[in-house]
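> How does the following fold in three dimensions:
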Amino acid sequence: MSAPLTQSQIDDILALDAEKRFKYLVKEVVSNREIWILTDEHGCVMLNTDEEDGVPVWPNKEFAELWATGEWEECKAEAISLNKWHSRWTYGLEDDELAVVIFPDQSEEGLVISPEELDFELKQQARK
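Next up is the predicted model:
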């Protein structure tokens, strides 16, 4: 687990574009060995677009918690170990034909990729 982020660090990271947030997420997830989602009594939170449904993921607890407002204020940030992500989540999301929404910002902007693509990038980063 990483040290808590300062507000200045959070602001700087949120100012990054979607591609840079993706790179930050990959490095943080591999470094901390965990990825963050939001959950409620029904399971994990989903984002829906015209084309597909996806599970939003964040690199740190602080960013996931920033989303737990409004209609999601009852949600809790939950860490998933990197091992569990590789062994269960990647295949489960693919089987359910769900995408992964990478580190969406407050305006719901984030890269939408396949679970397999995220898994590949995480494994590439782990080899470095």
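> CA atoms for contacts and neighbours, from now on please.
Fine.
> Let me know whether residue 77 touches residue 40 as I believe.
No: if you go by CA atoms under 8 Å, residue 77 and residue 40 don't touch, sitting 9.2 Å apart.
> Among those two, which residue is more densely surrounded?
residue 77 (21 against 14; other CA atoms under 10 Å).
> Tell me how many other residues surround residue 60.
When neighbours are defined as other CA under 10 Å, residue 60 has 26 of them.
> so what's it closest to, chain neighbours aside?
Distances taken as CA to CA, 6 or more residues apart in numbering put residue 36 closest to residue 60, at 6.2 Å, once the chain neighbours are dropped.
> another one to check against the first:
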Amino acid sequence: MSTPLDPQLFTTISQYDIDKRYKYLIKEVVKTQLIWILTDEHGCVMLNTDDEDCVPVWPNKEFAQAWATGDWESCKAKEIDLKKWHSHWTHGLEDDELAIVVFPNLEEDGLVVYPDELDYELKVQAKKARNHQKR
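Modelled structure (predicted):
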């Protein structure tokens, strides 16, 4: 279960640029062991860029749920355990030739990465966190 995000912190983080949101997502996902997507009756919500079909991911329920407006108002934020992400989602997205748009803001601005890139960054951050705890 994740801790609700303070509204003031939500506003502050929402104003981060792409790179800072990416770094926040990596650290937050490793800390909480959860990554968030949006789903509807058809499955996972998808976004399209000029070059890629993408699955958007968020670091907290509140950011994912903030996207559930307009055409997506029936969507629900869904948490995915980080272990399940590593074991199922990364390979599944690669097999389906899908990219990931990391922590898009409400203007649909987010960094597009490949599943193996995100997986690698999450594992590097987890190793850093474990090393930091040993000190």
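> Structural similarity score between the chains, please.
After superposition, the two chains reach a TM-score of 0.98 (TM-score structural alignment, normalised by the length of structure 1), with 128 aligned residues with a CA RMSD of 0.6 Å.
> Quick check: the residue nearest to residue 60 of structure 1 is in a strand.
Yes: looking at residue 36 of structure 1 with DSSP: H, G, I helix; E, B strand; the rest coil, it is inside a strand.
> Go through the strand or helix carrying residue 129 of structure 2 and flag the buried ones.
Element membership for residue 129 of structure 2, per DSSP states H and E: helix 115-134. Neighbour-count burial for helix 115-134 of structure 2 flags 115, 116, 118, 119, 122, 125, 126 (criterion: 16 or more other CA atoms under 10 Å).
> Would you reformat those as JSON lines and include distance to residue 58 of structure 2?
Output for the buried residues of helix 115-134 of structure 2, formatted as JSON lines (distance: CA to CA, whole Å):
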{"residue": "115", "distance to residue 58 of structure 2": "14"}
{"residue": "116", "distance to residue 58 of structure 2": "17"}
{"residue": "118", "distance to residue 58 of structure 2": "12"}
{"residue": "119", "distance to residue 58 of structure 2": "14"}
{"residue": "122", "distance to residue 58 of structure 2": "13"}
{"residue": "125", "distance to residue 58 of structure 2": "16"}
{"residue": "126", "distance to residue 58 of structure 2": "17"}
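> of the residues you listed, closest to residue 87 of structure 2?
Nearest to residue 87 of structure 2, judged by CA to CA, of these is residue 119 at 10.0 Å.
> What lines up with that closest one in structure 1?
In structure 1, the residue matched to residue 119 of structure 2 (TM-score structural alignment) is residue 119.
> That match against residue 86, yeah?
Yes: look at residue 119 of structure 1 against residue 86 with CA under 8 Å: they come within range, at 6.6 Å.
> can you tell me which residues contact the one residue sitting closest to the centre of structure 1?
For structure 1, the residue sitting closest to the mean C-alpha position, by CA atoms, centre = their mean, is residue 57 at 1.4 Å. By CA atoms under 8 Å, 6 or more residues apart in numbering, the contact set of residue 57 of structure 1 is 35, 36, 37, 38, 64, 100, 101, 102, 103, 104.
> Right, I'll leave it there.
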